[in-house]
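In: Provided below are the primary sequence and the corresponding predicted coordinates.
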Amino acid sequence: MATSNDLLIKQRSVNKCLAAEGCSAANVHARMKTVYGEMCISDCAVRKWVRIFKREDPRETILCSGRPLSASVTAHGENVDCMIRANQRVKQKEIANAVGILKERVHHIVTTVLGYRRVSACWVPR
C-alpha cells in the first residue's frame, strides 16, 4: 500500500496534468474524487495547486512535498569532520554556511553522529 506522502505526490501530478490541459479546478477535483474516493485531497487544496500549476510552466514544476533531503548525515558527516579536524574552534554557524545545511543539523551531526562535544570553545571527541 502506498504511503500518504506517495499518494499526495500522485494526486499532485494528476492535478498538474489536468491543469495543463486547461481543466477547471472544480472539474479536476470531481475527476480526482471518482478515482481516489475518500483519499482525495480537499477541494481547497486542488484549487490551490491548479492556480500554481496554471501560473508556472508545467515542465518546470516540482511535485515533491515536505522538506528537501539535502542534509543527509552520510553526505555531510565527512565534510563536517574534516572542518573540525582542521580547526577545532570552528563554530557551528561557520560549518552550516560552508556545507550549506541548517545549524541544527550541524549540531546533530557533530554531537550525535561524530561524537564531539564542546570543551573551552573547542570540539573534542567524547
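Out: Now that the structure is in, tell me what you want to look at.
In: make it CA atoms for all contacts and neighbour counts henceforth
Out: Noted.
In: what separates Val80 from Val14, distance-wise?
Out: Separation of Val80 from Val14 (Cα to Cα, to the nearest Å): 41 Å.
In: what about the strands in this protein?
Out: 116-119, 122-125 (DSSP state E).
In: and those as CSV, adding distance to Arg47 and mean neighbour count?
Out: Converted to CSV, the strands of the chain look like this (distance: least, Cα to Cα, whole Å; neighbours: other Cα atoms under 10 Å):
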stretch, distance to Arg47, mean neighbour count
strand 116-119, 49, 14
strand 122-125, 51, 16
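In: okay if I get these as JSON lines plus distance to His107?
Out: Shown next, in JSON lines, are the strands of the chain (distance: least, Cα to Cα, whole Å):
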{"stretch": "strand 116-119", "distance to His107": "10"}
{"stretch": "strand 122-125", "distance to His107": "11"}
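In: max-length helix in the chain?
Out: helix 4-20 (DSSP state H).
In: who touches it?
Out: With contact meaning Cα atoms under 8 Å, 6 or more residues apart in numbering, helix 4-20 is reached by 25, 28, 32, 40-41, 46, 49-50, 53-54, 58, 63-65.
In: picking up where we left off before, between Val80 and Val14, who's got more neighbours?
Out: Neighbour totals were compared for Val80 and Val14, and Val80 leads with 21 against 15 (other Cα atoms under 10 Å).
In: Presented hereafter is structure B, for comparison with structure A:
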Amino acid sequence: MATSNYLLIKQRSVIEFLAAEGCSAANIHARMKTVYGEMCISDCAVRKWVRIFKGEDPRETILCDRKRSGRPLSASVTAHREKVDCMIRANRRVKQKEIANAVGILKEQVHHIVTTVLGYEKSLPVGSQDSSL
C-alpha cells in the first residue's frame, strides 16, 4: 500500500508541474499514460488535480491528502466505561441492548467496552459444566 501511495504522490507532482507550465489536463493524462502505463491515475482524477493546482499558489500546494477528522471514538470515553461497569455490577444479567439504551451508545460499542475494555466474559451456568473432560 505504501508504494501505491508513493506513486500517487509522484503523479500529483507531475500534474502540478505540467499544470504550472500551462498544459491541458488531457495532454497531461496522455503524457502520464505513456510513462506510468496501467498504474496511471484516471483522466477524471487528472482533471480534478489540474483544477486544484491552477487555483492555488504552486508554492503552497499540499500533495498529500490532508488529515481527516473521522468519527470520534465515544466507546472509549471513561464515563461510558464507568456506567457500563456499574450497570453490570448491579445486575450481571443485564442485556447489552438495555445498557446501550440506558447509556445512549450503540450496542456494538457496549460489546466492545464489555469484552475488550473491561475484560468481562460469559461464564457457564453452574449445572452445565462439560463432564467429558
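Out: Alright, I've got the coordinates. Note that the coordinates shown come from a computational prediction; the quantities given were computed from them, not determined experimentally.
In: Determine which two of the contacts of helix 4-20 of the first structure are furthest apart.
Out: Cys40 and Pro58 (21.5 Å; Cα to Cα).
In: the more surrounded of the two?
Out: Applying other Cα under 10 Å to Cys40 of the first structure and Pro58 shows that Cys40 carries more neighbours, namely 19 against 14.
In: I figured the more buried one was touching Met32, is that so?
Out: Yes. Taking Cα atoms under 8 Å as the definition, Cys40 of the first structure is a contact partner of Met32 at 6.5 Å.
In: all helices of the second structure, in order?
Out: 2-21, 25-36, 43-55, 78-90, 96-103, 107-112.
In: so which of the ones you listed gets nearest Leu118 of the second structure?
Out: helix 78-90 (7.5 Å).
In: quick check: angle from that closest one to helix 96-103?
Out: Calculated by axes from the mean of the first three to the mean of the last three Cα atoms, to 10 degrees, helix 78-90 of the second structure forms an angle of 130 degrees with helix 96-103.
In: helices or strands up against helix 78-90 of the second structure?
Out: Helix 78-90 of the second structure is packed against helix 96-103, with contacts defined by 3 or more Cα pairs under 8 Å, 6 or more residues apart in numbering; DSSP states H and E.
In: And the helix it packs on, what does it pack against?
Out: Partner elements for helix 96-103 of the second structure (3+ Cα pairs under 8 Å, 6+ apart): helix 78-90, helix 107-112.
In: ok, Thr61 of the second structure - contacts?
Out: Thr61 of the second structure neighbours (Cα under 8 Å, 6+ apart): Phe53.
In: I'd like the distance between it and Glu38 of the second structure.
Out: Thr61 of the second structure is 26 Å from Glu38 of the second structure, where distance means Cα to Cα.
In: Equivalent analysis for Leu63 of the second structure, please.
Out: Going from Leu63 of the second structure to Glu38 of the second structure by Cα to Cα gives 21 Å.
In: In terms of neighbours, single out the busier of these two.
Out: Neighbour count, other Cα under 10 Å: between Leu63 of the second structure and Glu38, Leu63 has more, with 15 against 9.
In: mind checking what that one lines up with in the first structure?
Out: In the first structure, the residue paired with Leu63 of the second structure is Leu63, using TM-score structural alignment.
In: Spit out the contact partners of that match.
Out: Ile9, Arg12, Ser13.
In: Of the residues you listed - the most surrounded one?
Out: Top of the contacts of Leu63 of the first structure by neighbour number is Arg12, holding 22 neighbours under the definition other Cα under 10 Å.
In: ok, that residue to Thr3 of the first structure distance?
Out: Distance from Arg12 of the first structure to Thr3 of the first structure, by Cα to Cα: 14 Å.
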